[in-house]
Structure formats: C-alpha cells, structure tokens
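>>> could you look at this predicted model? Sequence included:
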Amino acid sequence: MRQPSMPIRSPFESSIAKPGQGTVVLSLLPPANPTLTTLTYKYPLKLVPRAPGFVPSPEPSALSDSCPSRPIHLYLLTYGGGLLPGDHIEVSITLDAKTRMVVTTPQGSTKIFKTDPNNSDNSPNVIKGHRKQMPVNEHLSDMSKQTLDVRIGRQAALCYLPDPSVPFQHSRYSQVQTFTVDATAKGDERSSLCVLDWVTQGRTSRGEDWNFRFWRGRNEVWATDEKTGKSRLLLRDSVILDDETEDSEDDDLDEDHRGTDSHSGRVDTPPPQAGLAPMNVLQERTRPHGVVGTLILSGPVFDSLGSFLINQFASQPRIGSRNWSAATPSSVPEPSLSTKGNVTWTAARVRAGFVLVKFGAKDFETAKHWLGGLLREEGSVIREFGEEALFCL
C-alpha cells in the first residue's frame, strides 16, 4: 500500500500550544444573540461559561439598536483550586461590539500555594507540589504568574469581580491585567469596564499574616485605534507587596564575596538580638489591614456607579469641617454604609474619566460586606448584569 507523502494531521489536535493558555471571543450574532465563537483552554487552566436567564431591561427612551445584550458569565479556575509553584496562566478575552461579559472566580480558586524546595540527598532536586518535576530556581521556577488580556469593543461592557488572591506563606506571585478599549468611540459608544483587584493577608486560620515572599499586580488600560494602530496609555495602577528578603539575601551574599574589606564604604548593620523575631516588612506597611484592593470604573455603563462612590467619599467626615463656634450645631446626617465598618478608603476621578477606588479593611468579611453593600445600594451592577455578577461579594 502506498504511503502518503505527508502525515495526515489529526482533527483532534489541540489548538493551544502552551499549557495554561486560554482564548475567549464573545460575538453578537443576528438578531441579538451573544455567542462564544471561540473558547479554548488547556490544563491547568479551565474556563467555564454560563448563559444566565437574566436580560437587562433597557431604558424607556432607548432605541431598539442600543438595547443592552444579555450578559455571558465566564468562570476562571485552575485544577487543584489554585496556582501551584511555576504555574503560568495566560487568558485572552475579546468582547465584540455591544456584548457584555461577567468574569468571576469560583470560591477558593484564587489560592497561591507556597514554595517548598526539597533539597534532600535521597530525593531529586524538585519543587514540592509542582505539577511537573523541574529544577529548583528560587527566582524563576517557583513563581506563579497570571496574565489577562481583554479587548473591549464599542458599547461592550466587562464586569470583572473575582475573589481576592490568597497567597500562602512563602509564595511568590505576579500578575499583569491589560484592558484595551476603542480609541475612536465617543459618548455612549465608549467601552465600559469594572475591575476589582484585591489581595488578603493569607490563611488567618493558620496564623498567616502577610507572610508571603511577594505579590505583584499591575492593571493597565490602553486605547487603541484599529485603523492607525496607535495605542495610548489611559491608566496604570501597580501594587507591589515585597518582604524584601531576597534583597537581604543578596546583600549577605555580596558581603561574603567582599569579605572583611574595610574600604568598601559599607556600614555594617548589627545582628538582631537573640530572642527577637525578625521584623515583617509587609505587616508594618499594611497594618492594621488584612485586605487591600483596587476598584477601577470606566465607561457609560458604570458612570452612575462612579459618581455614587465619589459622592459617598465626599460625604465622609472631615477634620475641621464642623464650625464648633456656631450657636446651633449643624444636623448630622445618618451614617451611610460607606462610613460603617473598619474600612479605610479613598475615591478619585483621574485621567480619561476613570474612577479609581483604593481600600483597606481589617479582614475579608469586612471588605466583602462593605464593597458588596455599596454596589447593591447603588444598583447599577445588578440592573445591568444581574445579581449573580456580585457572586463574590
């Protein structure tokens, strides 16, 4: 039998070359049916879509071609309920014009497992808990990474409200989230996004209190003109939580190489006294908070929510705002939800109309109740995306 000159390509071959990579494309098919035209992922990443029965009600004055489409829910999770050392997750999401998507995470899927190198003589030099055996490299192989790239078309909206990251003790994690909008869209045709990025102190039930090695997160919003290909940075927000132990280790290594050279110009630091625990830099910088986070709002869908948060922050009591010399003290308004709870927060309208909210709370439940209460009180997220969009709050 004659053999074919070229092997026949299997129709069941995976379309993704790299593990942990996923691609999602949401399109609006005629007449107005939101459909996932592309949905691919590979272990250890898993993407679970869901089309709820919720349909946003249009405004009475809205035209038929501007009615909001039904939102699609997408759950991001990994096998094992978290990120193991060395896991690299890359997710690309494209929202075509007039589509809406809610991206969230199942409960407990944002854990970042710790790194525990095993260097015993009777076992191979690998990282415990890693999905595959690989050489130990404390700067590269044991870091968990996640990259999210979202492109939002005209009149499209993204609601990204995940669970907070829970970094375990001695863990390393880095994430970059990039959101691209249409630079030529104006007014109500602009893209809309609501992004929540927050991190906790760790597993409080096991006594962890900001004991991870480092957690780095960066959120960027770009405006791109498809015709010219030019891009413009609208917003960049970075959070770096580093215990600086690697810097101290590098300093000790340099000191060993230099020996006892008295001409190095370095002032020796006295060793810590016996019986005293070393200072935790992260605890000192985040005290008294157990959760810190950022909320980013932009676009016509979330304009009312942004204005609501700005007004709530402006109504907070200020030092020196009351005139104590007045004969009749001004009436004190009833405290709102924004003033209740042990939460420190700020809100500001920044470049390109973005509303940026920074907050810190004593624990996860306090932050969840505070932020979820504000979003439910304002009501636009539930009205546009349904109650399930606040699943993590």
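That came through fine. Computed from a predicted model, the values in this text were never measured in an experiment. Residues are numbered from 1 along each chain as shown.
>>> C-alpha from now on. contacts and neighbour counts both.
OK.
>>> what's near enough to touch the closest residue to residue 288 other than its chain neighbours?
Excluding the flanking residues, the one nearest residue 288 by Cα to Cα, 6 or more residues apart in numbering is residue 362, at 6.3 Å. Counting by Cα atoms under 8 Å, 6 or more residues apart in numbering, residue 362 makes contact with 288-291, 342-343.
>>> most neighbours among those residues, please name it.
For the contacts of residue 362, the largest number of neighbours (other Cα atoms under 10 Å) sits with residue 291, at 27 neighbours.
>>> now do the same contact list for that residue.
Taking Cα under 8 Å, 6+ apart, we find residue 291 in contact with 198-201, 360-364, 367.
>>> rerun that using 6 Å as the cut-off
Neighbouring residues of residue 291 by Cα atoms under 6 Å, 6 or more residues apart in numbering: 199-200, 360-361, 363.
>>> just checking, which of these belong to strands?
Within the contacts of residue 291, residues falling in strands by DSSP state E are 199-200, 360-361.
>>> distance to residue 35 and neighbour count for those residues - can I get that in JSON lines?
Compiled in JSON lines, these are given as follows (distance: Cα to Cα, whole Å; neighbours: other Cα atoms under 10 Å):
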{"residue": "199", "distance to residue 35": "32", "neighbour count": "22"}
{"residue": "200", "distance to residue 35": "35", "neighbour count": "24"}
{"residue": "360", "distance to residue 35": "38", "neighbour count": "25"}
{"residue": "361", "distance to residue 35": "39", "neighbour count": "24"}
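>>> just send the residues you listed back as a markdown table, with distance to residue 215 too.
Output for the ones in strands among the contacts of residue 291, formatted as a markdown table (distance: Cα to Cα, whole Å):
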| residue | distance to residue 215 |
| --- | --- |
| 199 | 9 |
| 200 | 10 |
| 360 | 16 |
| 361 | 18 |
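>>> among those residues, which one lies nearest to residue 335?
Residue 335 lies nearest to residue 361 out of the ones in strands among the contacts of residue 291, by Cα to Cα, at 18.1 Å.
>>> how near is the nearest residue to the closest one once chain neighbours are set aside to residue 292?
In space, not counting the residues next to it along the chain, residue 361 is nearest to residue 343; the distance is 4.5 Å by Cα to Cα, 6+ apart. Distance of residue 343 to residue 292, computed by Cα to Cα, to the nearest Å: 10 Å.
>>> shared neighbours of those two, which are they?
residue 360.
>>> was I right about residue 51 contacting residue 71?
No - contact criterion Cα atoms under 6 Å: residue 51 and residue 71 do not qualify, at 7.3 Å.
>>> which one's more surrounded, these two?
residue 71 (25 against 13).
>>> show me what contacts the closest residue to that one other than its chain neighbours?
Nearest non-adjacent residue to residue 71, counting by Cα to Cα, 6+ apart: residue 100, 4.7 Å away. Counting by Cα under 6 Å, 6+ apart, residue 100 makes contact with 71, 156-158.
>>> would you turn those residues into JSON lines with distance to residue 56 and secondary structure?
What follows is the contacts of residue 100, written out as JSON lines (distance: Cα to Cα, whole Å; DSSP: H, G, I helix; E, B strand; the rest coil):
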{"residue": "71", "distance to residue 56": "8", "secondary structure": "coil"}
{"residue": "156", "distance to residue 56": "14", "secondary structure": "coil"}
{"residue": "157", "distance to residue 56": "13", "secondary structure": "strand"}
{"residue": "158", "distance to residue 56": "14", "secondary structure": "strand"}
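>>> for comparison:
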Amino acid sequence: MFSSTQKNMELASGKGEDKPETVIKTEKSQSRPEAKGRAVFQPTRENGQVVAVTNTVLQYTYPLKLLLPQNVSETKTCQWLYVITFGGGLVAGDNIQLDIELAEECTVVVTTQASTKVFHRVDDLVTCQTVEAKVGAGSLLVFLPDPVVCYKDAAYRQKQVFHLKQGSSLVLLDWYTSGRIARGECWEFQSYHSTNSIHLDDRLVFRDVVHLQDTPLLPVHQAMAQYNVVGMCVLIGPALSNLYNKLLKELGRSKPYGYKYNMEVVLSVSPLRFKKEEEEIHGAVVRVMAFTTTQVFTEMERILQELFPRLGGNPFENKY
C-alpha cells in the first residue's frame, strides 16, 4: 500500500467468533545504539563578504563516515559533505543519527557516493536513520542523497527534519527504488517508512510521510505497477525563487490536446505557499515516478542545473 500521509497500518478482516481474524502488524522499532555523526559549517569573511565556507566540526562513529573532499567543488564558497557507511550499506538494527548545522550565509551540498542499501531484516531488528539539519539565515542546504534500496525482507524507517531560518533555502531530494532489480527483487521488502519535515522559525510548514507495506488486499508491487523508482524534491526559500517559478510554469501548465505523455517518467509539481509574519514564503514540490534510477538522475540534473555554478559542480555527474 502506498500513501503520502499514512501512519501505522493495521487491517483486520472477519466478523463474529466463527471467522478467523487477519491482522497486519507493524514492525517494532528495535535497533542498536545510535551511530552518531555531526557536521558544522561556518563562513569565512573578508571585508564583509563571504569568501569561503569552512567545516569547523566533523564527528562520526562506526558504521557512519563523513568525508569532505577538497577538490570536488570549483568554488570555496560551497562545501560538499559525503555521507558513507562502512560495508556498503545498512544492516538490520543499524541506527544512524546525523546532525548538520549551517551558520549564516553558507552553501553546503550533502550527498552520498552510492545508493543507501538496506539489508534484510534479522531478529525483528529495524534499520533506522535520522537526519536533523539546521540552516542559518541566508544559507542554502542542497540535500541530494542517492536513492534508498531496500533488499528483499528489509525493514527500514527514516526520519528527516530540517529547521530553516528566515531567508534560508533548502533543496531536499528523497527517493527510493523497488530493490535489487537485476536479481529479480521488485518491491519485496517488508516495510519502508519515511518522514520528511520542514520547519521555519520553529513553525512546521511542510511534512510528507510515506509508508509502504503489503496488505492481503494489495501488495506493494501490484500498487506500483511497472514503476521501480519513486521520489520527491522540495525546493523552498528565496535563493531558489527563479528555479521553482520556472518549474511551476514548465510542469504546471496544461498540456495541449493530443499531447503524448512519456509513461516511463511521470513528473508533477505543486506550489508550496504559506505566510510568516505577513510575508509570503514560496516553494515547490516535485514528484517523480520512473522505470530506472538513470531516468530520475537525468530529470533531477535538468531541474537543478541552474544551481550548479553556485555549488561549484554537478552533484549528479558520473553517477549513472
């Protein structure tokens, strides 16, 4: 079953004492102690202008590892952070906690070297990952991880919370695949649960929840039909105004009569608007479904290419 607002699922069938009852139970959030990571970024100024973004705190514990490549960005005013896990993925019971903090007027890209692989569930242990980010005024956080790939029988729970200040901006990409397609796995994991929340000055302005789990009435693979990749990209903040306004015009306009849709890649966009102290804040939410990860990489690269000069490079380059 797929839902953008679904909480814990529990379905019972049968009435009366003579009929057996079928119940779908949600997983228990059992896991190992947290593996913590923390990264803090500060601007370096000369004559009142930001000339560089510097990492001042970088901490992590096994199996998490954080890398700061020095030559990946062509500009010193943007820092790139790579989030890596030893062993190539997350095993049952892994519990990752990542904290990211941007001071004022920083630009930071957070990405990964490869997809986040979630291995099969063992002893009722759930694989958990939590990200909490604070973005200072005038800063831009571009959060572009590779997709989550849940193996057969995996159970994965993810929570990502972003705290923005007035004038800060955020690009958030959250996406996942059906599993190891080359091995014939297609939506065969036990459960996938993801929550994304965005706060502006302690006020919740966006929340998206996805819960995927088979039911006797509708298996996930049947609900997803031929699609193997699902994703969402949120753009919010003044640094992205030109970008999301362009997207709303491009993807939001009505198609002419007889327009032939590309059924392999489905894109949609919706505006994100709210008021903060009489000031109207704008953004956009792009959703995508596709046959392959390469198709999503291509679309995201096209959508975000206007940001690449500020980032000092293309985060999608050489990833497909």
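Perfect, thanks for sending it. This is a predicted model, so every value here is computed, not measured.
>>> in strands, which of the contacts of residue 362 of the first structure appear?
Residues of those located in strands (DSSP E): 291, 343.
>>> one step back: quick check, nearest of the contacts of residue 291 of the first structure to residue 149 of the first structure?
residue 199 (19.8 Å).
>>> what lines up with the closest one in the second structure?
Matched by TM-score structural alignment, residue 199 of the first structure corresponds to residue 176 in the second structure.
>>> if we can go back for a sec, for the contacts of residue 362 of the first structure, which one is nearest residue 169 of the first structure?
Using Cα to Cα, residue 290 comes nearest to residue 169 of the first structure of those, at 14.4 Å.
>>> any idea which element whatever residue of the first structure lines up with residue 43 of the second structure lies in?
In the first structure, the residue matched to residue 43 of the second structure (TM-score structural alignment) is residue 28. Per DSSP states H and E: residue 28 of the first structure is located in strand 21-29.
>>> can you pull the buried residues of that strand?
The neighbour-count check on strand 21-29 of the first structure (16 or more other Cα atoms under 10 Å) flags 21-28 as buried.
>>> residue contacts, the most centrally placed residue in the first structure?
In the first structure, the residue lying closest to the centroid (Cα atoms, centre = their mean) is residue 197, at 3.4 Å. Listed by Cα under 6 Å, 6+ apart, the contact partners of residue 197 of the first structure are 293-294.
>>> in a strand, it, correct?
Yes - according to DSSP: H, G, I helix; E, B strand; the rest coil, residue 197 of the first structure belongs to a strand.
>>> ok, it to residue 35 of the first structure distance?
Remark: distance between residue 197 of the first structure and residue 35 of the first structure (Cα to Cα) = 27 Å.
>>> circling back: now distance to residue 249 of the first structure too, for the contacts of residue 100 of the first structure, in JSON lines please.
Shown next, in JSON lines, are the contacts of residue 100 of the first structure (distance: Cα to Cα, whole Å):
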{"residue": "71", "distance to residue 249 of the first structure": "49"}
{"residue": "156", "distance to residue 249 of the first structure": "48"}
{"residue": "157", "distance to residue 249 of the first structure": "46"}
{"residue": "158", "distance to residue 249 of the first structure": "42"}
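>>> identify the farthest-apart pair in the residues you listed.
Of all pairs drawn from the contacts of residue 100 of the first structure, the greatest distance, 10.1 Å, lies between 71 and 156 (Cα to Cα).
>>> can you classify residue 38 of the first structure by secondary structure?
Put simply, residue 38 of the first structure is strand when judged by three-state DSSP.
>>> in the first structure, what residues pair with stretch 288-300 of the second structure?
The aligned range for stretch 288-300 of the second structure in the first structure is 359-371, by TM-score structural alignment.
>>> and the aligned partner of residue 305 of the first structure in the second structure, how many neighbours?
When the second structure is aligned by TM-score structural alignment, residue 305 of the first structure is paired with residue 243. Around residue 243 of the second structure there are 19 other residues, counting by other Cα under 10 Å.
>>> ok, which stretches of the first structure are helices?
For the first structure, the helices defined by DSSP state H cover 245-258, 281-286, 303-314, 364-378, 380-385.
>>> buried residues, stretch 170-180 of the first structure. List them.
Buried residues in stretch 170-180 of the first structure, counting neighbours by 16+ other Cα under 10 Å, are found at 170-180.
>>> find me the equivalent region of that stretch in the second structure.
Stretch 170-180 of the first structure corresponds to residues 153-163 of the second structure when matched by TM-score structural alignment.
>>> what do you get for stretch 90-97 of the first structure?
Residue span in the second structure matched to stretch 90-97 of the first structure, by TM-score structural alignment: 97-104.
>>> got a list of contacts for that stretch?
By Cα under 6 Å, 6+ apart, stretch 97-104 of the second structure touches 36-42, 130-139.
>>> quick one, what contacts the residue lying closest to residue 213 of the second structure once chain neighbours are set aside?
In this structure, residue 213 of the second structure finds its nearest non-sequential neighbour in residue 191, 4.8 Å apart by Cα to Cα, 6+ apart. Residues in contact with residue 191 of the second structure, defined by Cα under 6 Å, 6+ apart, are 155, 212-213.
>>> and those residues, which is closest to residue 166 of the second structure?
Checking the contacts of residue 191 of the second structure against residue 166 of the second structure by Cα to Cα gives residue 212 as the nearest, at 34.2 Å.
>>> I'd say that closest one and residue 192 touch.
Yes - using Cα under 6 Å, residue 212 of the second structure is in contact with residue 192, at 5.1 Å.
>>> can you tell me how far residue 155 of the second structure is from residue 127 of the second structure?
The gap separating residue 155 of the second structure from residue 127 of the second structure is 6 Å, by Cα to Cα.
>>> and for residue 306 of the second structure?
From residue 306 of the second structure to residue 127 of the second structure the distance is 35 Å (Cα to Cα).
>>> more neighbours: which of the two?
More crowded of residue 306 of the second structure and residue 127, by other Cα under 10 Å: residue 127, with 27 against 13.
>>> residue ranges of the strands in the stretch 51-200 of the second structure, please?
64-67, 78-85, 95-102, 107-112, 116-118, 127-135, 140-144, 148-150, 155-164, 169-177, 191-200 (DSSP state E, counting those that start in this stretch).
>>> whereabouts in the first structure does the first one align?
Taking TM-score structural alignment as the measure, the first structure aligns residues 45-48 with strand 64-67 of the second structure.
>>> now swap in the last one and tell me
Correspondence between strand 191-200 of the second structure and the first structure is established over residues 214-223, with TM-score structural alignment as the criterion.
>>> residue 143 of the second structure is in contact with residue 110, isn't it?
Yes - Residue 143 of the second structure lies in contact with residue 110 (Cα under 6 Å); the separation is 4.9 Å.
>>> nice, that's everything, thank you.
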